[in-house]
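*Asks:* using only what follows, build the 3D model:
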Amino acid sequence: MRIDRRQFMMGSAALAASLGVSPAFAQQAMLRLIFWGGQPRADRTYGVTDLYTEANPDVSIDGEFLGWEDYWTKLATQTAGGNAPDICQMDYRYIVEYARRNTLVPLDEYVGGVLDLSNFDEDQIDGGRIDGSLYGISLGSNAGSTLYNATALSNAGIEIDPMSMTYPELLEAGARFAEAQDGMKLLSDGSGVELLLENWLRQKGKALYTAEGEPAFEASDLIEWFQLWNELRAADACVSAEVQAADVGPAQTSVLTTGQAATAFKTSNQLVAFQEINEDNIDIAIYPKISEDSTGGHYRKPSMFFSVTSSSQDPEAAAHFINFFVNDIEAGRILGVERGIPADSEVRQAIAPELDEKSRAALEFVANLGELAGPLPPPPPPAAGEIEKALITKSQEVAFGMQSPEDAGQAFFDEVNSILERGSVN
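*Replies:* Prediction:
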């Protein structure tokens, strides 16, 4: 039989209480924390938990991190079983679903008390509100971005303007890059990247979802999207379906890190993590524009949140830790901008002069989007996570030649509507 440290301490505390003994740890707040990310994020996170427990010896924090896909599977299983960790990392596309199922604790009662948001950007606070209640505390702001291997592009004689590159330019440059680089392609396959599709739709004056949670695009848009990526594949501008299928999420398995592509469509806060595990110079650019005169489809969003789950036995202690995580300047120095630009203005101002080159580049990228950045879209519907997975599957079917763009575009549009209708019934 296996018993973890938290179970042991809880059992010991109960035994001590039954014997009339009050050891110090019997009064401890024991918090569990779960988040997605790689080792660099874990190192920064645990650096902050150590800093917090040193200042608050009556609190212990057990942390766990997983890759993106495994994270949501485990969190869903733990939530369904009623044993979710006290604090979970939450994404903008999933927070509505978890909040409306009453699996997260509203944090409004702690604001102004153990949770100080007085120096937070208002849009970062609003991003964590669902149906008028605050369920998520932003861990930073970011924007969609193209991370690219500047060393490989330079060696191939390819120049891009990181703040104005277009899909037509990348299509033309792809063949030249492939000829100059043995086995490396210019682009990763972005046809299954939801944020990239959303950016492309926004440039066309459309969106993924309306405020009511309905599709804000047509089947014809999806057909055009899949056709674009078929054209990029045909031009030898992006990796093959087989190569892209092995890119399962973590930075370590990305085609950018494995040297199979010179670009990856990510978010700005990931620049730091990618540079830490790549010897070549990794730089940052916008998502491609559909034409030179496009204003772009970017926006600044909460990169992720910390939320308190309904399973927590001490939500106030959890809120107190979150407050430290986002507001303490020393914690901010440890975290840097790996999770995005700090939402607290004092933390942001304190750490900005101390940032390394790539952290400053990520900060400046978000700050200097200008007219390329539009308003934050409404929170996605509860079924958005399922739709994102469906997009990945459908994009792979097109890439492998199992479906034409025409058939796939219509089929995916029908599936989106089916998922949303099913979600509204639930």
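*Asks:* only C-alpha atoms for contact and neighbour calcs from this point on.
*Replies:* Noted.
*Asks:* quick one, strands of the stretch 51-200 of the chain?
*Replies:* 59-66, 87-90, 129-130, 133-134, 137-138, 141-142, 144-149 (DSSP state E, counting those that start in this stretch).
*Asks:* give me whichever of those strands is most buried.
*Replies:* Counting by mean count of other CA atoms under 10 Å, strand 137-138 has the highest mean neighbour count of the strands of the stretch 51-200 of the chain, with a mean of 31.
*Asks:* which other helices and strands does that strand contact?
*Replies:* helix 122-126, strand 305-308 (3 or more CA pairs under 8 Å, 6 or more residues apart in numbering; DSSP states H and E).
*Asks:* against which helices or strands is the helix or strand just after the shortest one packed?
*Replies:* Proceeding C-terminally, strand 305-308 gives way to helix 315-327 as the next helix or strand, assigned by DSSP states H and E. Here helix 315-327 touches strand 29-36, helix 39-55, strand 305-308, helix 329-335, going by 3+ CA pairs under 8 Å, 6+ apart.
*Asks:* would you list the helices and strands packed on strand 137-138 in CSV and tack on distance to residue 113?
*Replies:* CSV is the format used below for the helices and strands packed on strand 137-138 (distance: least, CA to CA, whole Å):
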stretch, distance to residue 113
helix 122-126, 16
strand 305-308, 16
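*Asks:* this one next, for a side-by-side:
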Amino acid sequence: MLNRRELLRNGLMLGGTAAFSQLPLRTAFADSATMRLYWWGTPARAERTLGVARLFEAANPDVKINGEVGGNDYWSKLTTMLVGGNAPDIFQLEPGRFADYARRNTTLPLNDFLGKSIRTDKLAPGVLELGTVDGKVAGMPLSLNAFALFYDAKAFKQAGLNPPGAATTWDEFAKLCVDLTKAIDRRNVWAVGNASRYTYAFDAFLNQRGKRLYGEDGKIGFDANDAKDWYGYWESLAKNGGCVSAEVQSMDQIQVDSNPLATGKAAMAIAFSNQLLGYQSAVKNPLGITNLPVSEPSGPSGLFYRPGLHFGIASTCENPGLAARFIDFFVNDMAAGMVLGVERGVPVNTDVKDAVVPLIDDVSKRTVDYISSIAGRVGAYPPPVPVGASEFDTRAFRPLADKVAFGRVTPAEAADQLVAEGGRILKG
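*Replies:* All right, here's what the predicted structure looks like:
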């Protein structure tokens, strides 16, 4: 696991500077090759990712990298390509689905490349564990991030209200949301989006109760009472006018550009720290960042450091050596790191991080400062998600949250159904 003292000692917690020194570029390949790279994200991410691809091509003139960007249909397209035997050579995965894909043998273990094609000597301690599933490194963590709450600083100032902070409880947050919506006083604009459909927000809520979304046994780590409290909290907030309507909620596809904060329907969003740059690009007013509300001011934060996305090599990749060298370039090359910045999160290579941080813009620095500020409050990284986790999210957790919002089921009914569906989908 990531040890906080080790992280601080090795510089990942972001402080100080390091000399800008170019890590050596790899030699060009003798044979020409084409490789497909697939990811999702904002236009800014696409620009940065393709920028790194062009740098890699310049260092390896006989190599061509074809970048493919997915949108809200990313997962369905990826599944179709995997099933059809037409998988991209390298594809992006997020922590909530990563282990599921690895256990379905869609990604190639990286162990044989580590310390060779993929340099590991400058990776922060514990980083490779964030890409490990069942004893094998199934993908490379690209960065470090954490759950976060973004807020429109100008909206709070105009409302005469203090924004949420590190010790804001869920009850205090609910009152603040209602007060803020009233103060904004604009049709179809609320304080926050309805986060009842976000498994990661529920996970933080559970962590504060000493529980997990998924247990070590691969089954759900909560009971119906936990789910009822979660769904009930957001139902009550919606009824009191503190969060968006069911219609607006249903349009949120768990992407930056569809979140109510980005579409102008809300003044806050529960998201991931590395997404601040994407949200700020979509919002005119300056955004602040803090942690999610807590159950008790002095209690657990529910936070943990998480890999801010992975790159996996497809198990069907015809040139895994080339794919491994691209991943090495992506995380270890200094020039690549300068192009990527902290858009995906804090760099996992400590030399790259030390060189990038002093040069980043103010928005990116807010992300970095936030990651540093929670160093003493994070818990252990949870067990890998089980097979079926993505199905549990998209076919059970999210639809039931929407049914509660539209008044089709009560929070108690949704909770019972969620636990039953969890037992059906997650076999452990």
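*Asks:* rebuild the strands of the stretch 51-200 of structure 1 as a markdown table, extending it with distance to residue 276 of structure 1.
*Replies:* Listed next are the strands of the stretch 51-200 of structure 1 as a markdown table, based on distance: least, CA to CA, whole Å:
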| stretch | distance to residue 276 of structure 1 |
| --- | --- |
| strand 59-66 | 18 |
| strand 87-90 | 22 |
| strand 129-130 | 33 |
| strand 133-134 | 34 |
| strand 137-138 | 24 |
| strand 141-142 | 19 |
| strand 144-149 | 13 |
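*Asks:* any idea which of those gets closest to residue 53 of structure 1?
*Replies:* Closest of these to residue 53 of structure 1 is strand 59-66, at 6.0 Å (criterion: CA to CA).
*Asks:* re earlier: quick check: which of the helices and strands packed on helix 315-327 of structure 1 is buried the most?
*Replies:* strand 305-308 (a mean of 28).
*Asks:* could you tell me where that one falls in structure 2?
*Replies:* On the basis of TM-score structural alignment, strand 305-308 of structure 1 is assigned to residues 310-313 in structure 2.
*Asks:* and if you look at stretch 244-251 of structure 1?
*Replies:* By TM-score structural alignment, stretch 244-251 of structure 1 lines up with residues 249-256 in structure 2.
*Asks:* for that stretch, the distance to its chain's centre please.
*Replies:* Put simply, stretch 249-256 of structure 2 sits 15 Å off its chain's centre (CA atoms, centre = their mean, to the nearest Å).
*Asks:* got the end-to-end distance for it?
*Replies:* End-to-end span of stretch 249-256 of structure 2 (CA to CA, to the nearest Å): 13 Å.
*Asks:* quick one: contacts of that stretch?
*Replies:* Residues outside stretch 249-256 of structure 2 that contact it (CA atoms under 8 Å, 6 or more residues apart in numbering) are 41-42, 72, 193-194, 198, 258-260, 262, 275, 278-279, 402.
*Asks:* same list, those, but as JSON lines with neighbour count please.
*Replies:* Listed next are those as JSON lines, based on neighbours: other CA atoms under 10 Å:
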{"residue": "41", "neighbour count": "19"}
{"residue": "42", "neighbour count": "20"}
{"residue": "72", "neighbour count": "15"}
{"residue": "193", "neighbour count": "27"}
{"residue": "194", "neighbour count": "29"}
{"residue": "198", "neighbour count": "16"}
{"residue": "258", "neighbour count": "17"}
{"residue": "259", "neighbour count": "25"}
{"residue": "260", "neighbour count": "25"}
{"residue": "262", "neighbour count": "21"}
{"residue": "275", "neighbour count": "24"}
{"residue": "278", "neighbour count": "20"}
{"residue": "279", "neighbour count": "22"}
{"residue": "402", "neighbour count": "21"}
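*Asks:* out of those, the closest to residue 348 of structure 2 would be?
*Replies:* Nearest to residue 348 of structure 2 among the contacts of stretch 249-256 of structure 2 is residue 275, at 16.7 Å by CA to CA.
*Asks:* what's the closest non-adjacent residue to the corresponding residue of structure 1 for that closest one?
*Replies:* Residue 275 of structure 2 maps onto residue 270 in structure 1, with residues paired by TM-score structural alignment. Setting aside the residues directly before and after it, residue 270 of structure 1 is nearest to residue 338 in space (CA to CA, 6 or more residues apart in numbering), at 6.3 Å.
*Asks:* pretty sure that neighbour contacts residue 275?
*Replies:* No: Residue 338 of structure 1 is not in contact with residue 275 according to CA atoms under 8 Å; the separation is 11.0 Å.
*Asks:* make CSV from the helices and strands packed on helix 315-327 of structure 1 and add distance to residue 383 of structure 1 to it.
*Replies:* Shown next, in CSV, are those (distance: least, CA to CA, whole Å):
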stretch, distance to residue 383 of structure 1
strand 29-36, 20
helix 39-55, 27
strand 305-308, 18
helix 329-335, 31
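*Asks:* so which of those comes closest to residue 90 of structure 1?
*Replies:* strand 305-308 (4.9 Å).
*Asks:* what about that closest one, how far off from structure 2?
*Replies:* On superposition with structure 2, the mean distance recorded for strand 305-308 of structure 1 (mean CA distance after the TM-score superposition for structure 1) is 0.7 Å.
*Asks:* touching that strand from outside, list them.
*Replies:* Against strand 305-308 of structure 1 from outside (CA under 8 Å, 6+ apart): 86-92, 104-105, 107, 128, 135-139, 315, 318-319, 322.
*Asks:* roughly how far does residue 407 of structure 2 sit from residue 401 of structure 2?
*Replies:* For residue 407 of structure 2 relative to residue 401 of structure 2 (CA to CA), the value is 10 Å.
*Asks:* do the same with residue 84 of structure 2
*Replies:* From residue 84 of structure 2 to residue 401 of structure 2 the distance is 32 Å (CA to CA).
*Asks:* more crowded one of the two?
*Replies:* More crowded of residue 84 of structure 2 and residue 401, by other CA atoms under 10 Å: residue 401, with 30 against 9.
*Asks:* contacting residues for the aligned partner of that one in structure 1?
*Replies:* Alignment note (TM-score structural alignment): residue 401 of structure 2 maps to residue 395 of structure 1. Residues in contact with residue 395 of structure 1, defined by CA under 8 Å, 6+ apart, are 191-192, 226.
*Asks:* go with 10 Å
*Replies:* 189-193, 225-226, 229, 241, 389, 401-403, 405, 408-409, 412 (CA atoms under 10 Å, 6 or more residues apart in numbering).
*Asks:* over to residue 66 of structure 2?
*Replies:* Taking CA under 10 Å, 6+ apart as the test, what residue 66 of structure 2 contacts is 34-38, 50, 53-54, 88-89.
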